[in-house]
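K.L.:
the sequence isn't on hand, but the structure is:
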């Protein structure tokens, strides 16, 4: 992705400041190509000239922003973000590499030869072999 033109950063920053948003209310992506703000619904409605209490498939921005803002999304979001956890499931089965002779293969769904260990565990090698 490309960083926005300095004029874009300036115009959008002034528009946000016009609505009382200070730098501490604004989070920018590391490439400065994405801005995240959290505002009360009433202020978002004012800024986007819309009403969130009813379904309206549109919003409005001042014309000066039209060449600088590509997307306002999501205008409403009620999610809470949680970190995902990795889950490992251990079985009592012997490891396929221990029980399969070295280099043994099976026929994959596309008719290609796939390492026999792919029957019971997925590795990067298995994914490469299965999906080419």
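P.N.:
Yes, it's here. Here the structure is a predicted model, which means the values were calculated and not measured. Residues are numbered from 1 along each chain as shown.
K.L.:
CA atoms for contacts and neighbours, from now on please.
P.N.:
Noted.
K.L.:
can you tell me how far residue 16 is from residue 46?
P.N.:
Using Cα to Cα, to the nearest Å, residue 16 is found at 12 Å from residue 46.
K.L.:
of the two, who's got more company?
P.N.:
residue 16 (17 against 12; other Cα atoms under 10 Å).
K.L.:
second structure follows, compare the two:
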């Protein structure tokens, strides 16, 4: 039984390493700057939604996400707190497959989903996880 588990573990490690090697071979050939955004704060992370031509910028050292359209800053989400549009510890942002914004609050152990204008759509609780 131990031999079968060892072989399975070796197989998983080898296939995982080969997948990582394929990912490392992908190289960016060209980057085209669409526009620059001047901020009065230090950005921590950002995401771009090509569907809505919107940029989401997570502000360093705060619980705020800024939303920019082609005309400039459109809205802000967040601030310190426990309300629906507030965050206790903003940890990460990303774009969902349906082009909405997902925000991870690691203290509240939740993911909040916002539309491209900053309106809350849904919230998923991650209470069973030790540390999201």
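P.N.:
Received, thanks. Because the structure is a prediction, the values reported are computed rather than measured.
K.L.:
superposed, how do the two chains score by TM?
P.N.:
Scored by TM-score structural alignment, normalised by the length of the first structure, the superposition of the two chains gives a TM-score of 0.24; 54 aligned residues with a Cα RMSD of 4.7 Å.
K.L.:
list the residues that contact both of residue 16 and residue 46 of the first structure?
P.N.:
Contact criterion Cα atoms under 8 Å, 6 or more residues apart in numbering; no residue bridges residue 16 of the first structure and residue 46 by contacting each.
K.L.:
and the next helix or strand past the helix or strand where residue 47 of the first structure lies?
P.N.:
Using DSSP states H and E, residue 47 of the first structure sits within helix 41-48. Remark: after helix 41-48 of the first structure, the chain's next helix or strand is helix 96-99, criterion DSSP H and E.
K.L.:
beyond that following helix, next helix or strand please.
P.N.:
Tracing the chain past helix 96-99 of the first structure, the next element assigned as helix or strand by DSSP H and E is strand 105-107.
K.L.:
which strands and helices lie in contact with the very next helix or strand once past that following strand?
P.N.:
Following strand 105-107 of the first structure in sequence order, the next helix or strand is strand 113-115 (DSSP H and E). Identification of packing neighbours for strand 113-115 of the first structure by 3 or more Cα pairs under 8 Å, 6 or more residues apart in numbering; DSSP states H and E yields strand 105-107, helix 124-131.
K.L.:
quick one: which of the ones you listed is nearest residue 10 of the first structure?
P.N.:
Among these, the nearest to residue 10 of the first structure by Cα to Cα is helix 124-131 (45.2 Å).
K.L.:
buried ones in that closest one, by neighbour count?
P.N.:
For helix 124-131 of the first structure, a neighbour-count test (16 or more other Cα atoms under 10 Å) marks 126, 130 as buried.
K.L.:
remind me, longest helix of the first structure?
P.N.:
helix 6-18 (DSSP state H).
K.L.:
residue 18 of the second structure and residue 7 of the second structure: what is the separation?
P.N.:
17 Å.
K.L.:
so the helix holding residue 47 of the first structure versus helix 6-18, what angle?
P.N.:
In terms of direction (axes from the mean of the first three to the mean of the last three Cα atoms, to 10 degrees), helix 41-48 of the first structure departs from helix 6-18 by 140 degrees.
K.L.:
ok, and for helix 41-48 of the first structure, which residues are buried?
P.N.:
Residues of helix 41-48 of the first structure classed as buried: 44, 45, 47 (neighbour count, 16+ other Cα under 10 Å).
K.L.:
many thanks, we can stop here.
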